[in-house]
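Asker: Fold the following and give me the result.
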Amino acid sequence: MIKKNEILSLGKKSLLLSFGVCLFAASTLNAAPEKLRVVGSWSSLSLYKEYEKPYWKKGFKKEFPKTKVRLSSLGQVKLKGAAVYRQLSKGVFDVVSTVGGYVISDSQTLAGLDFPAIANDIQTAKKVVDAYSPILDEALEKDFNSKLISVVPYPSQVLFCKEKISSLADLKGKKVRASGWTVAEFLDGVGATGITMSYSEVPQSLQRGVIDCAVTGSLSGYSSGWGEVSEYLYPLPIGGWAFVITAMNLDTWNSFSKDEQKKLVSSVNTQIVSPAWEKSNYETNEGEKCLTNRDCSYGKANTMKLVEVKEADKELSRKVLIENVIPKWVEKVPADVVEKWNNTVGKVVDITAK
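Answerer: Okay, the predicted model is just below:
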């Protein structure tokens, strides 16, 4: 005969076993998806070739061996502007890496990350990103049903000109290819005319005199032949840093368990974010060398003339940013976004948006 205390003991064991099964079921309810459709950044540049592609093809697979990854690049999907993030929001893609400036038409909050000449060195740029990332995360969820995974910079976006310039004052009356509306506003503020055109059209437009100057990263410009049709390089980052924002569809993100989410972000930080930030600083300096007839580790150097950045131009840039660019942005975003910017990026750079 089974005694009463034995019945109670068996009941407790059964309850504990059931509880353990429930915990196991809960821990495995959210698990890495069977497949991911990933869109990386521009395949011709080092961010994709050296970090994104190796990570999604090897690093991610090592962490999540049961998940199949289908990787493409911005050039392959051929979706302009914010279209690629719209497809991300619908779940057509699971992960997308693209330049924040490309998608601000659908989310003006993102423009607060990368104003022209707000960060003249990579150390300040990193502080800006760290401060603004929580606001970016909120905006991505609201506007694109997605989760912020990472932010990394391309080399600082500097000025290529065909005719001689010695300062920003020399841009007055010139037509300059801008990388986005904030850069166009900045150019208007110094008396130039911001022109919108595709990246691939720039070298021919410079050669034919359709535009006088253009803005892009130093090494990007070298790799794309801009140094062969331009004569003067002005390394003031009036185009910001062209931050590449990587986001994951929110439904896909939520399919990972909490532990898997942490593992994913940690591996991205280790294998993409940290080395890419270091490489961006190197490429900014190396691009200048390759463009201005110094030792170039990427090939034959161009013969552009490097124009020394004037302290007066740094002051002018700040003035134009505060008086021309930021007020236009304030008109485009809700008041709470402005308040959040002031409490984050504003404190880093000592500017109050209003």
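Asker: going forward, measure contacts and count neighbours with C-alpha atoms only.
Answerer: Noted.
Asker: residues of stretch 338-351 that come out buried?
Answerer: Going by neighbour count (16 or more other CA atoms under 10 Å), the buried part of stretch 338-351 is 338, 341-342, 344-346, 351.
Asker: ok, how many other residues are close to Ser198?
Answerer: By the criterion of other CA atoms under 10 Å, Ser198 has 10 neighbours.
Asker: now Thr352
Answerer: 15.
Asker: so who does it touch?
Answerer: 342, 346 (CA atoms under 8 Å, 6 or more residues apart in numbering).
Asker: do Gln207 as well
Answerer: By CA under 8 Å, 6+ apart, the neighbours of Gln207 are 162, 229-230.
Asker: Can you tell me which of those residues is closest to Val69?
Answerer: Distance to Val69, by CA to CA, is smallest for Val229 among these, at 39.8 Å.
Asker: Setting aside sequence neighbours, what's the nearest residue to the closest one?
Answerer: In space, and not counting its chain neighbours, Val229 is closest to Gln207: 5.5 Å by CA to CA, 6 or more residues apart in numbering.
Asker: what comes up buried for the helix or strand where that neighbour lies?
Answerer: Per DSSP states H and E: Gln207 is located in helix 202-208. Using 16+ other CA under 10 Å as the test for burial, helix 202-208 gives 202-203, 205-206.
Asker: one more to line up against the first:
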Amino acid sequence: MQAADAASAAGAGTTAAAPYRLRIVGGLAGISQYVRQEEPFWTKELSRLSAGRFQAEIVPFDRAGVPGAEMLRLLQLGVVPFGTTLMSSFTAQYPEYTAPDLAGLNPDLATLKTTLAAFRPYLEKALREQHGVEALAIYVYPAQVVFCKKPLRTLAELTGRRVRVSSASQADFVGALGGVPVLTSFSQIVPSLTAGNTECAITGTMSGNMLGLPALTTHVHTLPVTWGLAVFGANQAAWAALPPDLRTLLKRELPRLEAAIWAESERETADGLACNRGAPTCNAGTKGSMVVVPVSPQDERSRQEILESTVLPRWVQRCGARCAQVWNQTIGPVRGLQAAPAK
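Answerer: Reported below is the predicted structural model:
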């Protein structure tokens, strides 16, 4: 493992320290979080902030040949010293870590912030003690919403429709509405809709726009089914081996990067919807002519009922009694929702 390149001599008779270089594995390629925030921070800002002493190169994990589900293990082993891992990729092995973004739990970004704040101390401690990973920042992606080919007035009308989902809790949510969840990777959303394998898809408001969904679908519902959280973490040994002033700089600047990414996600959620409907305020996307379906009182009731009766109990079933305990000590009290132990 080489977290950084050693300093080298430059010129005859003089020695000048070469920049200390970090290798970073970032988030999903091609989307705003990476292009407008992560990549510029590591490739430009770090050097500027350190007057050229520290530099970094970054590659998105999905172009680095790193399977998302393996990232936590690769961080633990030090194969990837510094990397971004999608929290949804923990579903199979570590379902307890997916608690803050269960389907239907966070109807807006402000709620997600309070949910995560309640859970974060547990998550950071668990990653450090059980995996040897230092969680340095937690990023958020824009709202994941429902796009459909046919008219949709309420979520209840998903009954019988085949809906692309990307996680177990999204599948639970869609199933409880009477829909048929179809687990599909991001890259297969368009082929699946085109071939008729799915009639609707849950994805980001702007990522859906960039995929060209306004040409394939007619309606987009505004309820955030989930958001999408990602942890930027460091292998503990790699973190400890950094020059102390670099650790200090990152401890100061990474929370700022995190805040910028959260602000961008909020802007992009709104901009994605504006672009999908073809509003004059559309900024970063392509103008479509979709019908944007607002959240009705019935939708809000459905969200709460499905969270309580289906999503949370099924998460506890997959996760075990310890997860009910973790929930009841962290998120439960701030959301007024207790988890019953798995039966």
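Asker: before we move on, back to that, measure the counterpart of the residue nearest to Val229 of structure 1 in structure 2 to Ala215 of structure 2 for me?
Answerer: Aligned by TM-score structural alignment, Gln207 of structure 1 pairs with Thr194 of structure 2. Distance, Thr194 of structure 2 to Ala215 of structure 2, using CA to CA, to the nearest Å: 11 Å.
Asker: Also Thr43 of structure 2?
Answerer: Counting by CA to CA, the gap from Thr43 of structure 2 to Ala215 of structure 2 is 35 Å.
Asker: How about Cys282 of structure 2?
Answerer: Distance of Cys282 of structure 2 to Ala215 of structure 2, computed by CA to CA: 16 Å.
Asker: Just want to know which of those two has more residues nearby.
Answerer: Between Cys282 of structure 2 and Ala215, counted using other CA under 10 Å, Cys282 has the larger neighbour count: 18 against 13.
Asker: part of a helix, is that one?
Answerer: No. Counting by DSSP: H, G, I helix; E, B strand; the rest coil, Cys282 of structure 2 is not part of a helix but coil.
Asker: Show me the strands in the stretch 51-200 of structure 1, by range?
Answerer: For the stretch 51-200 of structure 1, applying DSSP state E, counting those that start in this stretch gives strands covering 68-73, 95-99, 146-152, 157-161, 175-177, 193-195.
Asker: distance from the fifth one to structure 2 after superposition?
Answerer: It refers to strand 175-177 of structure 1. Averaged over the aligned pairs, strand 175-177 of structure 1 sits 0.8 Å from structure 2 after superposition, using mean CA distance after the TM-score superposition for structure 1.
Asker: same question, the first one
Answerer: Once fitted to structure 2, strand 68-73 of structure 1 is off its aligned match by 2.2 Å on average (mean CA distance after the TM-score superposition for structure 1).
Asker: for the fourth one, same thing?
Answerer: Its match in structure 2 and strand 157-161 of structure 1 itself, once the structures are fitted together, sit a mean 0.5 Å apart by mean CA distance after the TM-score superposition for structure 1.
Asker: Would you check the span in structure 2 matched by that strand?
Answerer: Using TM-score structural alignment, strand 157-161 of structure 1 lines up with residues 144-148 of structure 2.
Asker: just the fifth one next, same as before
Answerer: Aligned by TM-score structural alignment, strand 175-177 of structure 1 falls on residues 162-164 of structure 2.
Asker: pretty sure Val133 of structure 2 is in contact with Gly233, am I right?
Answerer: Yes. With contact defined as CA atoms under 8 Å, Val133 of structure 2 reaches Gly233; the gap is 6.1 Å.
Asker: Just give the closest residue to Glu288 of structure 1, not the sequence neighbours.
Answerer: Glu288 of structure 1 sits nearest to Ser218 (CA to CA, 6+ apart), 5.9 Å away.
Asker: Alignment lookup: that neighbour to structure 2.
Answerer: Superposed on structure 2 with TM-score structural alignment, Ser218 of structure 1 falls opposite Thr205.
Asker: Dump the strands of the stretch 51-200 of structure 1 to CSV, plus mean neighbour count and distance to Ser41 of structure 1.
Answerer: Shown next, in CSV, are those (neighbours: other CA atoms under 10 Å; distance: least, CA to CA, whole Å):
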stretch, mean neighbour count, distance to Ser41 of structure 1
strand 68-73, 17, 5
strand 95-99, 25, 5
strand 146-152, 24, 11
strand 157-161, 26, 17
strand 175-177, 24, 21
strand 193-195, 22, 24
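Asker: With distance to Thr284 of structure 1 added, can I get those strands in CSV?
Answerer: Formatted as CSV, those follow (distance: least, CA to CA, whole Å):
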stretch, distance to Thr284 of structure 1
strand 68-73, 23
strand 95-99, 17
strand 146-152, 14
strand 157-161, 9
strand 175-177, 20
strand 193-195, 23
